[in-house]
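**Q** After the sequence you'll find the predicted model.
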Amino acid sequence: MTLPGLDLGKLREYLGSGELTAEVIAGGKSNLTYLVREGDRTFVLRRPPLGHVLSTAHDMAREYRVLTALAPTAVPVPRTLRLCTDPDVLGAPFYLMEHVDGVVYRSARQTAQLGAERARTLAFTLIDVLADLHDVDPGAVGLSDFGRPDGFMARQVRRWKSQLDASRSRDLPGAQELHDRLAASVPAPAGAGVVHGDYRLDNVIVGTDGRVAAVLDWEMATLGDPLADLGLLLVYWDGLTEFAGSMVSTAIHPDAGFPTGREMAARYAERRGADLSTLDWYVAFGYFKLAVIAEGIHYRYTKGQTVGAGFDHIGELVPPLLARGHATLE
């Protein structure tokens, strides 16, 4: 079987392994993730998307480095196995990591089976893991040079506007205005630490005990302002429910018994003693960032450079995300 982006013959030659089989792991809309099997052994391979790749995005070496660095901390991550930076093997750098057993909750149909008590336990475990991540001392795990915390949010606003400009092929009313409003009101930083960059429920594996067994998708990790992670999580948490089942799939639905975003933020503040007085700005930035990511995926979809299903309506999500960003700043 031939999979886009994965030549099993070349991978087998590189690894010196036996016969390999593989399948695309569904859910990701950016980097490509495959479950690879060699007999009874399974592992996961991550590589950049096909075609259009933005500058500084989809850096496999950075993703591999942060996973390896966090292994001895309280943050649950898959064990890294091998990094390949030679693009001649699969056409792009890639890395291998262990396969972690568990469930990735991507839909309300899945989480509806949890029940209110388990849903709340999972939610607060998710926020506790985020607090654990932000409590990690970057220097203690060899990540002191992993990013530049000074001026982080101002650069983030500029960066995501540049990403939008590089991936846009249509008019997007309100996009420039939201960028300008964010740029003019960047708050003082709420500290510095390792930030995930896309922390949400469907980027973690949940174990049989109902707690987070592994945090995935570290492609945007860096050193910066921790509230960037919290703001984006709250966008995913209760900012997308009105689009569920149409333009986006979300596992967070009030009927499942999950706590509200406000309760999640309060839990985070309690865990870290964090001042959340400027949190609305970070939530608005989260809407802007997610709009840019969705537009980039839409761009690749229009070019025929996506792998898997679920991309045909992603572009419809961008205008309402921009509108939500404006509304949050109000």
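**A** Good, I have the coordinates. Numbers count the residues shown, from 1 in each chain.

**Q** From here on, just use CA atoms for contacts and neighbour counts.
**A** Will do.

**Q** Let me see the residues that make contact with the helix or strand harbouring Arg267.
**A** Assigned by DSSP states H and E, Arg267 falls within helix 261-272. Residues from elsewhere that reach helix 261-272 (CA atoms under 8 Å, 6 or more residues apart in numbering): 123-124, 127-128, 131, 135, 230, 234, 237-238, 274-276.

**Q** Second structure follows, compare the two:
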Amino acid sequence: MTMQTAPDGVEVVATAEDAASLASPPLLVIETVTAFLDEHGLGSGPLAWERIGDGQSNITYRISRGGQVLVLRRGPRPPLPRSTHDMVREARIQRLLRTEGIPVPEVVAVCEDESLLGVPFYVMSYLDGVVITDTVPTHLDPVEQRDATSRAVVETLTQLHRVDVTTADLAGLGRPDGYLERQVARFAQLWEANTTRELPQVAALATWLEQNRPRTQAAAVVHGDYRIGNLMFADRAPATVVGILDWEMATLGDPLADLGYLAATYSDPGSEPTIMELTPVTRQPGYWTRQQLVDHYAQRSGLDVTALPWYQALALWKSAIFCEAIYTRWLHGERPGDDFSPTLEAGVPRLLQQSQEHAQQL
């Protein structure tokens, strides 16, 4: 095979020798991955690959080999903060949750050896299903299936939040006490480290979030990026979630942080769009409104959602800071050919404004 390129460098090479000749490491080395799969008895023969997902953070590949289909997930090219791209931890979380009956892919192999691809990675089973983004799969398009899709989104979240986090294995995933306080402090520091411009609203919102922090009612596994686009649905009706994807932000904390993020980024017919709305189809008739999602979650979880605007403000404030880091990398020439990053010049201030609008609801 020839070298395959991406906007930020060579993406896939055939051999380790090819990789060694590059100034920046590739994302996949075919002979290296093949040897790793051989070692774990995963497929046989030549390997075919396809990149899947939007790849804004960690990177995912569909791997086909000898009739077996797998998924390889790895972090971006180093150097990057390990805390946000810990593949070993991400695989461990999924393994633990799978034993609790949570719909996640089966992790079949984990590589902690950074010498293979430059970063740790893991391999998981391939889920046969669909992800809803800007189009609706035919089998989920009838009005009753749109209703069922909305219900499944909320009930899968409540299922996750009911997992007992006091067991020895799960308790080691994080410290739920002080989660909200740490979130505000950590992202305020990330802003200072990742911006090149002055946006006073960031600090003002950080102060407001700290001064108005609600009492955490329960401890739960928090996904950290729970939205429809990170759910895989069965490829036939009725609407059923067969997999929750992208666990890189998961920890133990306040479950309403997930609900706040879901609600704040949800495409609702009555709200102005944000750059974080990645599944715009829910503006169409038949899908639940944002308020219906929140009400059903409150009913199923038994939690008081009165303070939800605080969590929505937190979600969009954090999103603005994360997006600012992407924008700064683009300004520094680290994301050439990227059409999304330039929109963040105006997109980040708009996220901060929308965060402020949620804050004003309390």
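**A** It's in. Treat the numbers as computed from the prediction; the structure is a model and nothing was measured.

**Q** What does the superposition give as a TM-score?
**A** TM-score for the superposed chains, counting by TM-score structural alignment, normalised by the length of the first structure: 0.91, backed by 328 aligned residues with a CA RMSD of 2.4 Å.

**Q** aligned partner of Pro76 of the second structure in the first structure?
**A** The alignment partner of Pro76 of the second structure in the first structure, by TM-score structural alignment, is Pro49.

**Q** quick one: contacts for that match?
**A** Contacts for Pro49 of the first structure (CA under 8 Å, 6+ apart) come out as Gly5, Ser30, Asn31, Leu32, His58, Gln305, Thr306.

**Q** Mind giving me the ChimeraX select for these, buried ones only?
**A** Selection command for ChimeraX covering only the buried members of the contacts of Pro49 of the first structure, criterion 16 or more other CA atoms under 10 Å:
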select :5,30,31,32,58,306
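
**Q** Tell me the one among the contacts of Pro49 of the first structure nearest to Val292 of the first structure.
**A** Val292 of the first structure lies nearest to Ser30 out of the contacts of Pro49 of the first structure, by CA to CA, at 12.4 Å.

**Q** Apart from its neighbours in sequence, what residue is nearest the counterpart of the closest one in the second structure?
**A** Using TM-score structural alignment, the equivalent of Ser30 of the first structure in the second structure is Ser57. Of all residues not flanking Ser57 of the second structure in the chain, Pro76 sits nearest, at 6.6 Å (CA to CA, 6 or more residues apart in numbering).

**Q** What strand or helix carries the one you found?
**A** Assigned by DSSP H and E, Pro76 of the second structure falls outside every helix and strand.

**Q** which element is the most centrally placed residue in the first structure on?
**A** Note on the first structure: the residue nearest the mean C-alpha position is Asp198, at 2.9 Å, using CA atoms, centre = their mean. Following DSSP H and E, there is no helix or strand that holds Asp198 of the first structure.

**Q** Assess the claim that it and Thr222 are in contact.
**A** No - between Asp198 of the first structure and Thr222 there is no contact under CA atoms under 8 Å: 11.1 Å.

**Q** can you pull out the strands in the stretch 201-350 of the second structure?
**A** Using DSSP state E, counting those that start in this stretch, the strands found in the stretch 201-350 of the second structure span residues 220-222, 231-234, 241-244, 251-253.

**Q** what range in the first structure does the last one sit on?
**A** Mapped onto the first structure using TM-score structural alignment, strand 251-253 of the second structure spans residues 222-224.

**Q** Now the longest helix anywhere in the first structure: buried residues?
**A** Counting by DSSP state H, the longest helix found in the first structure is helix 279-302. By 16+ other CA under 10 Å, the buried positions in helix 279-302 of the first structure come out as 279-301.
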